[in-house]
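In: quick one, fold the following:
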Amino acid sequence: MGNLKSVALPLLLAVSIMHLPFSESLWFFNYHIHVTNDLPLLNSPPGKPNLFLRCKSKNKDIGLRAMVKGQDYTWDTKINLSQTTLFFCNARWEGRKSRSFDAFVANRDDRRCSVYHMSCMWSVREDGIYFSRNNATWFNEYPW
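Out: Just a heads-up that it's a prediction; the model follows:
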C-alpha cells in the first residue's frame, strides 16, 4: 500500500498541473513588480507627471501610466510552466530620454526576486533604470 501512495500522489499532482492554464497555475509563486519614479523634477512643477511608463507582456498590456515623482507602478505575475514569462517596459522621461527595459524575465528573476518578499523593484533615475533585490542595494542595469 505504501508503494502505491508513492506512485499515485506524484501522478495525481502531474495530472492536476496539466489541467490548469499555464499562467494561472496555483503551483507557482506570485511575483510583485514595482517601478518607482525617482527622477528629479528639474523644470517640471511638483504634481505634474515627468515619467511616462508603459509595461506589457506578450499576452497582457498593463497600460500606460503618467507618473509624478515618487509614484509607484505595480503589478503581479506568475511564472508559466515553460518559464518564458516576460514583461517589458518603455520609460519616457518627459522631454529628455526614452529607454526600454525588461522588468521581469522568468529565468533571470525567479531567484533574485524571491529574496525580498517575491518582489522585483525598479527605480527610474536621472542616469538610468536601477534594480534592487532587497530595497537597500541598487544596480544601474539600464543606463539611458
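In: contacts, neighbours, all on C-alpha from now
Out: Noted.
In: for Leu20, give its distance to Leu81.
Out: According to CA to CA, to the nearest Å, Leu20 stands 10 Å off from Leu81.
In: which one's more surrounded, those two?
Out: Between Leu20 and Leu81, counted using other CA atoms under 10 Å, the more crowded position is Leu81 (16 against 12).
In: need the three-state assignment for the more buried one.
Out: Look at Leu81: counting by DSSP: H, G, I helix; E, B strand; the rest coil, its state is coil.
In: and it, how far from Arg96?
Out: Distance check for Leu81 against Arg96: by CA to CA, it reads 39 Å.
In: strands of the chain, start to end?
Out: With DSSP state E as the definition, the chain shows strands at residue ranges 30-37, 51-56, 61-67, 72-78, 86-93, 97-105, 119-125, 128-132, 139-143.
In: how about the first one: buried residues?
Out: If I follow you right, that is strand 30-37. Neighbour-count burial for strand 30-37 flags Tyr31, His32, Ile33, His34, Val35, Thr36, Asn37 (criterion: 16 or more other CA atoms under 10 Å).
In: one more, for comparison:
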Amino acid sequence: MMKHLATAMLILIIKLETSSAELPDIFTRIVNIKNDLGGGIHLTTHCQSADDDLGVRDLSNGQFTEWKFRVTLIGKTLYWCSMKWNDIVRASFDVYDDDKFWCLYCYYSVRQDGVYLHNLEKDTWEMFHPWK
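Out: Model prediction:
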C-alpha cells in the first residue's frame, strides 16, 4: 500500500512540475529590481543563479530589471545579485532563496539607505538589505 502511495505521489509531483497548463502560476516566481536612488544615480546589477547568469544591467533612476523562473518541489532555487552605485556602494545578497525565504512576486526597491522588499500582504516596503 505504501509503495503504491509513494509512486502515486511521485507521479503527481512530476505532473505538477511539467504541466503549466493545469496550474499556470503555482511554480512561477517573478523578481523585479527597481532603481529608486534618485538624483540621476545609475545602479549596476549583476544577478545570477547556479544555472543562469542574467548579465550586468545598468539602470537609470526609475528603471528596473525583471525576470521569471520556475521553482521545483525537489531541489533548491537560489538567485543572488551584486549591486553598485556611484562606484562606491557595493553589496551582494540573495534575492530569492527557497531555504531562507520565498515570494511569488519579489519586488525590490533600491534606495540610498538600502534595498527594500515589497510586502504584498501589508502593501508596505520593508528594509531587506541595508548598505554597509
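In: where does the TM-score land?
Out: TM-score for the superposed chains, counting by TM-score structural alignment, normalised by the length of structure 2: 0.77, backed by 124 aligned residues with a CA RMSD of 2.9 Å.
In: re the thing from before, let me have the strands of structure 1 in a markdown table, adding distance to Val7 of structure 1 as columns.
Out: Listed next are these as a markdown table, based on distance: least, CA to CA, whole Å:
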| stretch | distance to Val7 of structure 1 |
| --- | --- |
| strand 30-37 | 29 |
| strand 51-56 | 41 |
| strand 61-67 | 41 |
| strand 72-78 | 28 |
| strand 86-93 | 35 |
| strand 97-105 | 34 |
| strand 119-125 | 36 |
| strand 128-132 | 42 |
| strand 139-143 | 46 |
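In: just these: most buried one?
Out: strand 119-125 (a mean of 23; mean count of other CA atoms under 10 Å).
In: other residues contacting that one?
Out: Outside of strand 119-125 of structure 1, the residues within contact range by CA atoms under 8 Å, 6 or more residues apart in numbering are 31-40, 103-104, 109, 112-113, 129-133, 135.
In: distance of the aligned residue in structure 1 for Val95 of structure 2 relative to Ser25 of structure 1?
Out: Aligned by TM-score structural alignment, Val95 of structure 2 pairs with Ala103 of structure 1. Computed as CA to CA, the Ala103 of structure 1 to Ser25 of structure 1 distance reads 21 Å.
In: also Trp138 of structure 1?
Out: Using CA to CA, Trp138 of structure 1 is found at 31 Å from Ser25 of structure 1.
In: equivalent analysis for Gln83 of structure 1, please.
Out: In this view, Gln83 of structure 1 and Ser25 of structure 1 are 12 Å apart by CA to CA.
In: higher neighbour count, the two?
Out: Looking at Gln83 of structure 1 and Ser25 with other CA under 10 Å, you find the greater number of neighbours at Ser25, namely 17 against 14.
In: isn't the more buried one right up against Asn80?
Out: Yes. Contact criterion CA atoms under 8 Å: Ser25 of structure 1 and Asn80 qualify, at 7.4 Å.
In: got the contact list for the residue nearest the centre of structure 1?
Out: By CA atoms, centre = their mean, structure 1 has its centre lying nearest to Ile33, at 3.5 Å. The contact partners of Ile33 of structure 1, taken as CA under 8 Å, 6+ apart, are Thr74, Trp75, Asp76, Thr77, Ala103, Phe104, Ser119, Cys120, Met121, Trp122.
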